[in-house]
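# A predicted structure for the sequence below; I have some questions about it.
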Amino acid sequence: MFDAFDPVLLARVQFGFTIAFHIIFPAFTIGLASYLAVLEGLWLATGRDVYMATFRYWVAVFAIVFGMGVVSGVVMSYQFGTNWSVFSDKAGPIVGPLMGYEVLTAFFLEAGFLGVMLFGLGRVGKRLHFFATVMVAIGTLISAFWILSVNSWMQTPAGYAINEAGQFVPADWFAAIFNPSFPYRLVHMVLAAYLTTSFVVGAVGALHLLRDRANPMARLMFSMALWMATIVAPLQLLAGDQHGLNTLEYQPAKVAAIEGHFEDEEPGGGMPLTLFGIPDMEAETTHYAIDVPRLGSLILTHSWDGTIPSLKSFPPEDRPNSLVVFWSFRIMVGLGLLMIAIGLWSLWRRFFGSIYESHWLQRAMLAMGPAGFIAVIAGWITTEVGRQPYTIYGLLRTSDSVSPVAIEAVGTSLTAFIIVYFLLFGAGTFYILRLMNRTPTGLEGPERGKPTRSAGTTPAPSVDDDTVATEH
């Protein structure tokens, strides 16, 4: 049944499929944990029950997303031993400890305080509960730190030596952890997580504003999300620019593939920016290219006359698939530009004091709800496919990393993953959407959202209650 397929390709597809499911959950929990910490901090500082009610609304979503992220991550890690045992053997002395540090620091920190965060409202002091929420948020960021350090080391390996067995062993842990691309990837991913969360929160706020323009919790979600988008989306553009310069220095073939750049430019002529086209790896050209003269040089090298190596500068077997990364990169950037546009639009509406009255802005925010997830997956595809044909860039090829597993075993497990993932995570996603569809409630009276008591004077009920009790 699977004889016509390449076993290396099937193993890559299986890992890509599982990590595409997994990555959306950490991207959401990183941002949502920080959002919850901000909400609870504002509640403590102001005493406004609208902040705690909104916290209660989203903490239930966080619990489900966190659990799905843990499950999908555990399943994914097993593939290092099943499909990629050669890679595990070669890179284990470096990759293994780094992933172990993630468990020892981030996961244990999150697990230790998660129960207090989810079930401690009304059972522990308000400051202790806030401390637990902050620790969970910090734990998600520490997790991102270690996982991105591992991935960045595979992209730009540093601080290693090769022993007699052909294994990569640590020679300088500091250089390995803080490898050349790590700071850029960490900033880029954390900002992407915050943007992802802001557009989900904003979409839920927009949904309920379209139903009830006076709902104070929906107004709070919508406003806070748009402030985040307005601030973070331009920062992400700057971070992406710096990340691109770093990638050009250490992975020029990836940049050439992203740009569909097959031919070297004439000296002094500058490089055009190809907006759209269809890269053809066999014909070594980009068909139907729509170019803007010299703009590619300005963006990629910050010079009108700058050039980058073309794909023809590299042997055919060392070239990433340009068609895939060309379009995945443009999907990511296009969505980022739309996010910036939404932020500017919201500023304009704020200036006229009509942000809650603009149905078109609310509809646009609702439509952009999944945009962060799509951009994260597109960015991941750009990063990982652009690294090919290597698992450890320039040092260990993907074809030399795969386990000697029969193609039938890989194909059968891939089929099982697809069926189980769509059933399990499909059901989980459906439940999350139902939670988001709930009308935000818990505030009553003519002055909903205004201070009604000093924060913490009455113990807040636990997360498993349906509403937030408030005193008036």
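Right, received. Where do you want to start? The shown structure was predicted, so the numbers you read here are calculated from the model rather than taken from an experiment. Numbers count the residues shown, from 1 in each chain.
# going forward, measure contacts and count neighbours with C-alpha atoms only.
OK.
# What segments of the protein are helices?
Taking DSSP state H as the test, the helices found in the chain are 7-46, 49-82, 85-101, 108-119, 126-155, 173-177, 182-211, 216-250, 252-259, 295-301, 322-351, 359-367, 371-387, 407-437.
# Distance from the first one to the middle of the chain?
Think helix 7-46. Mean C-alpha position of helix 7-46 versus that of the full chain (C-alpha atoms, centre = their mean, to the nearest Å) differs by 6 Å.
# and if you look at the fifth one?
Remark: helix 126-155 is offset 14 Å from the chain centroid, using C-alpha atoms, centre = their mean.
# what comes up buried for that helix?
Neighbour-count burial for helix 126-155 flags 126, 129-155 (criterion: 16 or more other C-alpha atoms under 10 Å).
# what does stretch 156-163 give?
Result for stretch 156-163 [16+ other C-alpha under 10 Å]: buried residues 156-160.
# okay, pairing it with this:
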Amino acid sequence: MLDTLMLSRMQFAANISFHILFPTITIALGWFLFYFKLRFNLSEDPIWMRAYRFWVKIFALTFALGVVTGITMSFQFGTNWPGFMETVGNIAGPLLGYEVLTAFFLEATFLGIMLFGINRVPPKVHTFATFVVAFGTTVSAFWILSLNSWMQTPAGFEMRDGVAHVTDWFEVIFNPSFPYRFTHMLLASGLTASFLVAGVSAYRIMRGDSKRAPRLTLKSALTVACILAPMQLFVGDMHGLNTLEHQPQKVAAMEGVWHTEKNVPLLLFAIPDEEAKTNHFEIKIPNMASLILTHKMDGEIKGLNEFEGKHPPVVPVFWGFRVMVGMGMLMIFIAWFSRIQLWKNKSLSPWLLKVLFAMSFSGWVATLAGWYVTEIGRQPYLVSGILTVKDAATDIAPANVGLSLSLYLMLYAVLMVAYLHTVFLMARKAVEIEDISYEEMQKSNLQHQNKAEVNHV
């Protein structure tokens, strides 16, 4: 039988895992849309408007699911984790409130203009609305990552009678790990959206779409991926140095290091054994972990034995890190290989189109793996050094949590199938649409608008 604590952890993991998928796309996809709209404004080439019109539908669908799944997150703070708000509510509450006031309201207000005002407001106003929505998604990520980073590396507070009180909001918001986590997440979103755009565009081409739009968006997405990939490697390295400084136990779990030592090898493969406190079947590169993590061949890394009872479960962190890095390296290789072939041949071979289609949601795999490393790597704490997961959990009956968890999982399964089906249904429908001019498209929209107004009268 699973107890309330484990069921609550499973429920929160399910909710955050499903929710994070959609903001990961919309944060960067909003900027793709802004780019498409700017290119249309500057060139007046209708191809950019066709790209915009197709991808704004997917953005709207993804944004809606992100909002709906995000609401359940706030409910759980009260139902499953009352100790969290009781202890650090003075910090978490305002940060979540700032996200709603400065980002969500901003996005919601201008989203309507962005989706329905293209023929009702001046072009500059519509372009501005697209920019505001894209900017709003980034601001939203700013506040959420600020809170999450504070939970990893708390700063700017003091404890009074078991309750955290702010002493410096600047230190709270810009805590030691925030700059690295925020940048890392934005780049991850950029790569996720790039592969989604590239994958769906490849799917349209595979289905026989001979129009310019999917080829243009494919080229744009691969170019963005090639630019962001090296940046992500650099930021990931900086993030690793920061994590080693502030959360050495997490790094030890990521690398499977049990004893404090120098000249630590990089484990390409191993099976960690927490009972025996060792690894089995190791495949390693000598000194490489020390070089990567400390930038010194003989750099010292603290082992898990230094944090007895205060280090995370090793297996999920160890393998989650390798899935994240492995998928990230695969994305980098495919992006550069595809972009070079596109530059040489002006088109991609059928097998490479299939690979890009298969990797449409590869960013989700890397993001989830990285998120699990981040969150599980903080265990046994919910807020590092302040509040343990056990102390924050509810004490309601396990059956209540189990019931809600089951309902969540069934709902999420249905929503995921519906989302994926709708995205590729849109792509198939786009293949069937004739390549009409922008003027004809505007005329058709105006006729539909006038007909709707007459019917309304």
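All right, it came through fine. What you see is a predicted model, and the numbers here were worked out from it, not measured in a lab.
# rewinding a little: out of the helices of the first structure, nearest to residue 400 of the first structure?
Closest to residue 400 of the first structure of the helices of the first structure, according to C-alpha to C-alpha: helix 85-101, at 7.3 Å.
# What range does the closest one cover in the second structure?
Aligning helix 85-101 of the first structure against the second structure (TM-score structural alignment) gives residues 82-98.
# got it, and stretch 284-303 of the first structure?
Against the second structure, stretch 284-303 of the first structure falls on residues 277-296 (TM-score structural alignment).
# starting at the chain centroid, how far to that stretch?
Here stretch 277-296 of the second structure is found 28 Å from its chain centre; the criterion is C-alpha atoms, centre = their mean.
# Could you work out the end-to-end span of that stretch for me?
With C-alpha to C-alpha, to the nearest Å as the measure, stretch 277-296 of the second structure spans 26 Å from end to end.
# Outside of that stretch itself, list whatever touches it.
Counting contacts by C-alpha atoms under 8 Å, 6 or more residues apart in numbering, the residues outside stretch 277-296 of the second structure that touch it are 237, 240-241, 244, 255-256, 258, 262-273, 297-301.
# which of those residues count as buried?
Buried among those by 16+ other C-alpha under 10 Å: 237, 240-241, 244, 255-256, 258, 262-267, 269-272, 297-301.
# Show me which positions of the match of helix 85-101 of the first structure end up buried.
82-85, 87-89, 91-92, 95-96.
# Once aligned, what mean separation remains between it and the first structure?
Averaged over the aligned pairs, stretch 82-98 of the second structure sits 0.4 Å from the first structure after superposition, using mean C-alpha distance after the TM-score superposition for the first structure.
# Same question for stretch 404-418 of the second structure.
Stretch 404-418 of the second structure, aligned to the first structure and superposed, deviates on average by 2.1 Å (mean C-alpha distance after the TM-score superposition for the first structure).
# Can you report how many residues neighbour the aligned residue in the first structure for residue 65 of the second structure?
For residue 65 of the second structure, the aligned position in the first structure is residue 68, judged by TM-score structural alignment. Residue 68 of the first structure: 20 surrounding residues under other C-alpha atoms under 10 Å.
# ok, so what distance separates the closest residue to residue 68 of the first structure other than its chain neighbours from residue 72 of the first structure?
In space, residue 68 of the first structure comes closest to residue 25 once its chain neighbours are excluded; the distance is 7.0 Å by C-alpha to C-alpha, 6 or more residues apart in numbering. Distance of residue 25 of the first structure to residue 72 of the first structure, computed by C-alpha to C-alpha: 9 Å.
# Neighbour count for the two, which is higher?
Between residue 25 of the first structure and residue 72, counted using other C-alpha under 10 Å, the more crowded position is residue 25 (22 against 19).
# Can you name the residues that contact the more buried one?
Contact analysis of residue 25 of the first structure by C-alpha under 8 Å, 6+ apart lists 65-66, 68-69.
# Looking at the residues you listed, spot the one nearest residue 215 of the first structure.
Using C-alpha to C-alpha, residue 65 comes nearest to residue 215 of the first structure of the contacts of residue 25 of the first structure, at 25.2 Å.
# Check the burial of the closest one by counting its neighbours.
There are 20 residues near residue 65 of the first structure, going by other C-alpha under 10 Å.
# Grab the nearest non-local neighbour of residue 300 of the second structure.
Nearest non-adjacent residue to residue 300 of the second structure, counting by C-alpha to C-alpha, 6+ apart: residue 262, 4.2 Å away.
# so the one you found touches residue 303, yeah?
No: judged on C-alpha atoms under 8 Å, residue 262 of the second structure makes no contact with residue 303 at a distance of 10.3 Å.
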